[in-house]
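Visitor: Sequence and predicted structure, then a few things I'm wondering about:
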Amino acid sequence: MGESHDHASVRDSYDTVAEEYARRLHEELAGKPLDRALLAALLEQSEPGAAVADLGCGPGHVAAWLAANGAKSVGIDLSAGMIAAGRRRFPEVEFREGDLLALPAEDGEFGTAVALYSIIHLAPEELRAAFEETRRALRPSGLLLLAFHVGEETRHLDEWWGYDVDVDFRFHDPARVAALLEETGFAVEMRMERTAYAHEADTRRAYVLARRT
């Protein structure tokens, strides 16, 4: 599958801000108690010894939290810059460069997967293919936890922390996401929403937990 212009611009933009992003978000989970609780619940239900994938891992702070809490974590990201930043900071995590539409993973390699704010860089028409690919990489009964911004808008950035970028942030409808998961071989077990924490961008956040059937 060839890389689209949108994916190339996302990759290049994150390459540009990788070090600044890693510095700013290194302790991000410390200020997100609900996210930590959901990740802990996910690990409690994960198959013992099976690898946990962090899809769209950025510089790896979530994958590192998973590893610190007993998981064999694998971080996958489109941006080589993000992967390099993660490898420097978190040697306990295995990092791989790859696209959500073509994961660098064997069939059924992962027992569990998380994708926190990574589908926000996919167009609505790409979600089905991304969920099919995630299902391929998960073991039967494997869990997937998604987080994303709620809505139908697209926010574009051409400047980020003083750097020139070209990246879209796409909001998604939780009902449509849940329906697509069901259509692609998942059973949705939980949906919830929250408002933003004070230190976050002012958007409504959705979480969906689904199990591979």
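Guide: The structure has been received and is ready for your questions.
Visitor: When you work out contacts or count neighbours from here on, use the C-alpha atoms and nothing else.
Guide: Noted.
Visitor: F95 touches R88, doesn't it?
Guide: No. Using C-alpha atoms under 8 Å, F95 is not in contact with R88; the gap is 10.6 Å.
Visitor: More neighbours: which of the two?
Guide: Legend: neighbour count by other C-alpha atoms under 10 Å for F95 and R88, higher for F95 (24 against 10).
Visitor: Could you pull out the strands in the protein for me?
Guide: 51-55, 73-77, 94-97, 110-116, 138-149, 154-160, 163-170, 186-194, 205-212 (DSSP state E).
Visitor: Kindly reformat those strands as CSV containing distance to Q45.
Guide: Converted to CSV, these look like this (distance: least, C-alpha to C-alpha, whole Å):
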stretch, distance to Q45
strand 51-55, 12
strand 73-77, 15
strand 94-97, 21
strand 110-116, 9
strand 138-149, 8
strand 154-160, 34
strand 163-170, 30
strand 186-194, 12
strand 205-212, 11
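Visitor: Indicate which one of those strands is closest to A123.
Guide: Of all those, strand 163-170 sits nearest to A123, with 7.0 Å by C-alpha to C-alpha.
Visitor: coming back round to it: which stretch among the strands of the chain comes nearest S13?
Guide: strand 163-170 (4.8 Å).
Visitor: Taking strand 154-160 as reference, get the angle to the closest one.
Guide: Going by axes from the mean of the first three to the mean of the last three C-alpha atoms, to 10 degrees, strand 163-170 is angled at 170 degrees with respect to strand 154-160.
Visitor: Relative to G49, how far out is the nearest residue to L43 once chain neighbours are set aside?
Guide: Nearest non-adjacent residue to L43, counting by C-alpha to C-alpha, 6 or more residues apart in numbering: A71, 7.4 Å away. Plainly put, A71 is 8 Å away from G49 if you go by C-alpha to C-alpha, to the nearest Å.
Visitor: Neighbour count: these two, which is higher?
Guide: Between A71 and G49, counted using other C-alpha under 10 Å, A71 has the larger neighbour count: 22 against 11.
Visitor: Next up, a structure to set beside the first:
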Amino acid sequence: MTDTSATTTPEFLTATRTFYDAVAEDYAERFRDGLAAMPLERAVLTAYAELVGAGGRVADLGCGPGWVTGFLASLGLEMSGLDLSESMLAIARRENPGIRFEQGSMLELGFPDGALAGVVSFYSSIHTPVDELPSLFSELHRVLAPGGLLFLGFQVGDEPRRYDRPWGHDVALDFERRRPERMTGLLTAAGFTPLSCTVREPETGRGETTPQALLMARKDG
């Protein structure tokens, strides 16, 4: 007899974890320059850190190799990182030995209600299906203190881009693209007040094919 009470991991989480476990070292090598080649992103993240305030407790969700985590820590925030992929976390821990990194899903966070001054999702919500975004934003809202700040990075568009067999690995994953106005509407419905949205054109030298959006919002109350 099958035990239907057991919680099963959603397929999109399993697919995301499998993909990044496979490509982690190649990904880190290909994008080794990380934020160093992204001046606009650094500027907006710096503004975000200033708005949160020195010493603010912030979680980088879907942190990957930990580049954003480390950058924000260098700006004076109390950072931690979370990711589905243990292979990505191994890189993050190796490159940021003073920061705590844990495995987990940003849909089910281990933080108490109102525990954080900020949450960052830098191109990690792009693997969450659109019908799961309200649940995701509700969870991010829950862990933020009143007035806490959310930072989202995502690719702009209407259709996903599928990456199949990157660097020869036998994995594939869809990268969802979103419209800023749609994301703003979902955040407002979840109890956030949008503060800013910066959209830049794609940089073809980095393999980008669509504009990139950087959105900040504040938890109401």
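Guide: Received the coordinates, thanks. Bear in mind that the values here come from a model prediction, so they are computed numbers and not experimental data.
Visitor: where along the second structure do the helices fall?
Guide: Listed in chain order, the helices of the second structure (DSSP state H) span 11-30, 39-52, 67-74, 86-95, 133-143, 180-189.
Visitor: tell me, the longest one lands on which residues of the first structure?
Guide: Under TM-score structural alignment, helix 11-30 of the second structure corresponds to residues 5-24 of the first structure.
Visitor: for the matching stretch, the distance to its chain's centre please.
Guide: 14 Å (C-alpha atoms, centre = their mean, to the nearest Å).
Visitor: same question, stretch 157-170 of the second structure
Guide: 18 Å.
Visitor: what range in the first structure does that stretch sit on?
Guide: Going by TM-score structural alignment: stretch 157-170 of the second structure matches residues 151-164.
Visitor: which parts of that stretch are buried?
Guide: W160 (16 or more other C-alpha atoms under 10 Å).
Visitor: What lies in contact with that stretch?
Guide: With C-alpha atoms under 8 Å, 6 or more residues apart in numbering as the test, stretch 151-164 of the first structure has contacts from 13, 16-17, 20, 165-173.
Visitor: run the last query once more with 10 Å
Guide: By C-alpha atoms under 10 Å, 6 or more residues apart in numbering, the surrounding residues in contact with stretch 151-164 of the first structure are 13-14, 16-17, 20-21, 120-121, 123-124, 165-174, 203-206.
Visitor: Quick one: closest of the strands of the first structure to W65 of the first structure.
Guide: strand 73-77 (9.1 Å).
Visitor: so what secondary structure elements neighbour the closest one?
Guide: Packing partners of strand 73-77 of the first structure (3 or more C-alpha pairs under 10 Å, 6 or more residues apart in numbering; DSSP states H and E): strand 51-55, helix 61-68, helix 80-89, strand 94-97, strand 110-116.
Visitor: I'd assumed A196 was in contact with T203 of the first structure.
Guide: Yes. Here T203 of the first structure reaches A196: they are 5.8 Å apart, a contact under C-alpha atoms under 10 Å.
Visitor: list residues touching both of these two?
Guide: H149.
Visitor: Serialize the helices of the second structure to a markdown table and add fields for distance to R218 of the second structure.
Guide: Formatted as a markdown table, the helices of the second structure follow (distance: least, C-alpha to C-alpha, whole Å):
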| stretch | distance to R218 of the second structure |
| --- | --- |
| helix 11-30 | 27 |
| helix 39-52 | 10 |
| helix 67-74 | 18 |
| helix 86-95 | 27 |
| helix 133-143 | 9 |
| helix 180-189 | 9 |
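Visitor: The counterpart of D113 of the second structure in the first structure and E132 of the first structure: what is the separation?
Guide: Aligned counterpart of D113 of the second structure in the first structure: D107 (TM-score structural alignment). Using C-alpha to C-alpha, we find D107 of the first structure at a distance of 11 Å from E132 of the first structure.
Visitor: Report the outermost residue of the first structure with respect to its centre.
Guide: Distance from the C-alpha centroid of the first structure peaks at G162, with 24.5 Å (C-alpha atoms, centre = their mean).
Visitor: Not counting sequence-adjacent ones, nearest residue to the corresponding residue of the first structure for A90 of the second structure?
Guide: Correspondence of A90 of the second structure to the first structure, assessed by TM-score structural alignment: A84. Distances taken as C-alpha to C-alpha, 6+ apart place P59 nearest to A84 of the first structure, at 7.7 Å, with adjacent residues excluded.
Visitor: which one in the second structure is aligned with the one you found?
Guide: Following TM-score structural alignment, the counterpart assigned to P59 of the first structure within the second structure is P65.
Visitor: on that earlier part again, D107 and E132 of the first structure: which is more packed in?
Guide: It is E132, of D107 of the first structure and E132, that has more neighbours when counted by other C-alpha under 10 Å, with 18 against 14.
Visitor: so what corresponds to the more buried one in the second structure?
Guide: Using TM-score structural alignment, E132 of the first structure lines up with S138 in the second structure.
Visitor: Please verify my assumption that that match contacts L187.
Guide: Yes. In this structure S138 of the second structure lies within contact range of L187 using C-alpha under 10 Å: 8.6 Å.
Visitor: any idea how far R179 of the second structure is from the match of E132 of the first structure?
Guide: Distance from S138 of the second structure to R179 of the second structure, by C-alpha to C-alpha: 19 Å.
Visitor: how much space between the match of P59 of the first structure and M106 of the second structure?
Guide: P65 of the second structure is 16 Å from M106 of the second structure, by C-alpha to C-alpha.
Visitor: number of nearby residues for the closest residue to F137 of the second structure other than its chain neighbours?
Guide: In space, and not counting its chain neighbours, F137 of the second structure is closest to A190: 6.1 Å by C-alpha to C-alpha, 6+ apart. Burial of A190 of the second structure, expressed as a neighbour count using other C-alpha under 10 Å, amounts to 21.
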